[in-house]
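Asks: okay, predicted coordinates and the sequence, questions at the end:
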Amino acid sequence: MKATRGIGSVFMSIAIAALLSAGCADETDRGANNAERTSPDAVTLRMVHWFGTEAGPVVSEINERFHREYPNISVEVEYAPVDQYQSIIRSRFVAGGAPDLLGVFPGKWQEPFAEAGFLMDLSGSDWADRLKPDARNTMTTGGKLYAMPVNRNAIGVLYDKGFFERTGLDIPRTWNEFLSLCETIKRKGRVPIALGLKDQWVTQIIPYAMAPSAIYRDHPDFDARMYAGKASFSDSPWRAMLEDYARLEKNGYFNEGFLGTTYDQMVQMLATGKAAMMVMGNWSLGPILLTNPNAEIGMFPLPYGDADKPYWVSSGVSIGIGVSRTTPYPEEAKKYLAFWSRPEVNTLFLEGTKSFSVYRDVNPALDPALAEIEPAIRAGTYPFLDQNWPPGMQDKLFQVLQNWMAGGGKYSVGKALSELDKTFEETKTNHDWVP
């Protein structure tokens, strides 16, 4: 879902080292037993991905463990900002410099890459049969599996649990209660909701949290109807969603200067007590605790939409790793994915990044915030919206929402929605997005 230049990676490394201490001896022994089965020729696998410093330290640890087991194989990772990743990876394929391994967004994004023959078919991998069905499906195109899903994330409201308890604040159960909560927090002198739209990808998060309850809970076929030309952004709950998004700003519930605030800064605001809440994914839990190890963070679903039904949560596979079909090291790349799929390695990643499992046989210890929102996830979810949209649609959403929030009334909701409709229509059957 995202990657950033995070905060305090050394603390993450210390935490991961503690997790590794019990298993390092076994990994060393396994590496000694398997070294003789590897090729004596040194191989370097190059990977380009968007999972940044939230995942970077634990990825480094996994790569080190992999290298201990396969001493002739090294892995070099290049991180790209999530809102630039799509253009970067396209240009690599055009220039003939595709990496051996690459980040693959779940859902529709991978279709043109698979159809163009850029991705290796991984359907026969041993780990594939262990995946939960929805995780496997989101990485499948034309009946073939083109990437290994790594984890599952969810979007909700991260909140300062200690502040809520000290001031007697309750978890809101309706949208009106949420607005009243924001007003109460504002009166107490704290920023109700931290927001940083300088990083464009953040613009989508609040609408993503709204849409499952506002649209997909009652109309799960909405996207299919969009593709068929029978539904639109303009004539849907998207109008009310954008208006309510802007109303939060008008009421003063965001921090001042949110258009110039970065994601890292909004994380710091919640971690240090300057803000009480943040609508964001669980991937932010690690950076928050790196900034303030004593922070007590909870997570509840955004209560948007009709209150007489359970609220749905935006949740889905977040990270995928694929293999370039033209890599000169296909067997080494497959070994790398197989290593990632091992229960003990995948558990290390999930606990290090505080995320949910995609495997039937991997059950990590859940962070308290994850445990708090898990009942809402069981009640109903819809994937991150871009996973079912045409490739390129998400980039347009970034631009439109940033213009909308910066418009000061000059950029109408009607103009914003019509631009989204136009782009959806242009991209839904156009695979020229992939060169």
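Replies: That came in fine, so what should we check first? Note that the coordinates shown come from a computational prediction; the quantities given were computed from them, not determined experimentally. Residues are numbered from 1 along each chain as shown.

Asks: CA atoms for contacts and neighbours, from now on please.
Replies: Noted.

Asks: I'd guessed residue 302 sits against residue 209; true?
Replies: Yes: here residue 302 reaches residue 209: they are 6.3 Å apart, a contact under CA atoms under 8 Å.

Asks: second structure for comparison follows:
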Amino acid sequence: MTQLVDYALAATTVYTGDADFDERLSAGRATFAGSAWKDTLQQYLDLNKAGCFTKNPNGTSYETSITDVAQGKAVGVVQVTTSIPQVRKEAGADTEPGMFALPASDDADATRIPGAVSAAYGLNAASKHTAEGRKFIEYLASPEGQKIYAEEGGTLPALPNDSFEADPALDVLTDLQQDGMTVPFMDQRWPNPEVQQAHFTAVQKLFSGDATVAEALKSMDDAVETD
């Protein structure tokens, strides 16, 4: 999950001081190379140099990272909320995991976290059962449907829901959400899907030593221009 660490960092390094970056990027008035994304990727590499990751980050799967946390081989993993049930399943019911903001500076008041709706629902326009499909989607969006989905998946409802009680492991995140300390997941507002693909590849190349930060950012800027 190469994108999640610098998403967590960029929420603070980029968007605390430049909340409109994505809009300016799409309008051609900003670039990755000319923004705090440069500092973000450098921090990512600095974390690796400091020994914060496994010895072979590019070769570590999602499943391995979850197992390492569950077995106490790693202090944590930068992940989304749906990883909580998986850690508990492997570590045992008595385990008390928690999720916290990943700081990117020494200023706690500037710290932000990326947040996004974990799933979206759609109905095939050519379906022969559109009436039933719409009814099911309406149920999924109802307080009851959202409550079931959020509790089973370890997430938070996308819409206000008085019947939902958040997992205590998410207390810090819910506080940050209520205090307006979140920013949208970056790829949700980038101008096209190619930027995210370029981002995946860029991070892998950074960690294998096949690209510099400047080259990584240029590849992402080149992907923006393909829109």
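Replies: Yes, it's here. If you're wondering where the values come from, they're calculated on a predicted model, not measured in any experiment.

Asks: picking that back up, the more surrounded of residue 302 and residue 209 of structure 1?
Replies: More neighbours surround residue 209 than the other of residue 302 of structure 1 and residue 209, with 28 against 24 (other CA atoms under 10 Å).

Asks: ok, that one - contacts?
Replies: By CA atoms under 8 Å, 6 or more residues apart in numbering, the contact list for residue 209 of structure 1 reads 155-156, 279, 301-302, 313-314.

Asks: between the residues you listed, which is closest to residue 405 of structure 1?
Replies: residue 279 (16.0 Å; CA to CA).

Asks: the closest one: neighbour count?
Replies: Residue 279 of structure 1 has 23 neighbours, counted by other CA under 10 Å.

Asks: grab the nearest non-local neighbour of it.
Replies: residue 157 (4.4 Å; CA to CA, 6 or more residues apart in numbering).

Asks: and the one you found, what is it in contact with?
Replies: Contact analysis of residue 157 of structure 1 by CA under 8 Å, 6+ apart lists 277-280, 299-302.

Asks: ok, residue 61 of structure 1 next?
Replies: Each residue near residue 61 of structure 1 by CA under 8 Å, 6+ apart is listed here: residue 16.

Asks: before we move on, what SS does residue 322 of structure 1 have?
Replies: strand (DSSP: H, G, I helix; E, B strand; the rest coil).

Asks: would you agree it is in contact with residue 110?
Replies: No: using CA under 8 Å, residue 322 of structure 1 makes no contact with residue 110, being 9.8 Å away.

Asks: residue 100 of structure 2 matches what in structure 1?
Replies: Aligning on TM-score structural alignment places residue 100 of structure 2 opposite residue 300 in structure 1.

Asks: likewise for residue 147 of structure 2?
Replies: Under TM-score structural alignment, residue 147 of structure 2 pairs with residue 347 in structure 1.

Asks: tell me how far the counterpart of residue 77 of structure 2 in structure 1 lies from residue 298 of structure 1.
Replies: Matched across to structure 1, residue 77 of structure 2 falls on residue 278, judged by TM-score structural alignment. Per CA to CA, to the nearest Å, residue 278 of structure 1 is found 11 Å from residue 298 of structure 1.

Asks: then residue 227 of structure 1?
Replies: On the measure of CA to CA, residue 227 of structure 1 and residue 298 of structure 1 end up 37 Å apart.

Asks: again with residue 59 of structure 1
Replies: Using CA to CA, residue 59 of structure 1 is found at 25 Å from residue 298 of structure 1.

Asks: among those two, which residue is more densely surrounded?
Replies: Legend: neighbour count by other CA under 10 Å for residue 59 of structure 1 and residue 298, higher for residue 298 (23 against 20).

Asks: nearest spatial neighbour of the more buried one, skipping sequence neighbours?
Replies: Nearest to residue 298 of structure 1 is residue 369, by CA to CA, 6+ apart, at 4.5 Å.

Asks: please name the residues that touch residue 204 of structure 1.
Replies: 397-398, 401.

Asks: rerun at 7 Å
Replies: Contacts for residue 204 of structure 1 (CA atoms under 7 Å, 6 or more residues apart in numbering) come out as residue 398.

Asks: what's the match for it in structure 2?
Replies: Residue pairing (TM-score structural alignment): residue 204 of structure 1 is matched to residue 3 of structure 2.

Asks: one step back: so which helix or strand takes in the residue nearest to residue 279 of structure 1?
Replies: Following DSSP states H and E, one finds residue 157 of structure 1 within strand 148-160.

Asks: which part of structure 2 matches that strand?
Replies: Counting by TM-score structural alignment, strand 148-160 of structure 1 pairs with no residue of structure 2.

Asks: from the contact counts, what lies against the next helix or strand after that strand?
Replies: Using DSSP H and E, the next helix or strand after strand 148-160 of structure 1 towards the C-terminus is helix 161-167. Using 3 or more CA pairs under 7 Å, 6 or more residues apart in numbering; DSSP states H and E as the contact test, no helix or strand touches helix 161-167 of structure 1.
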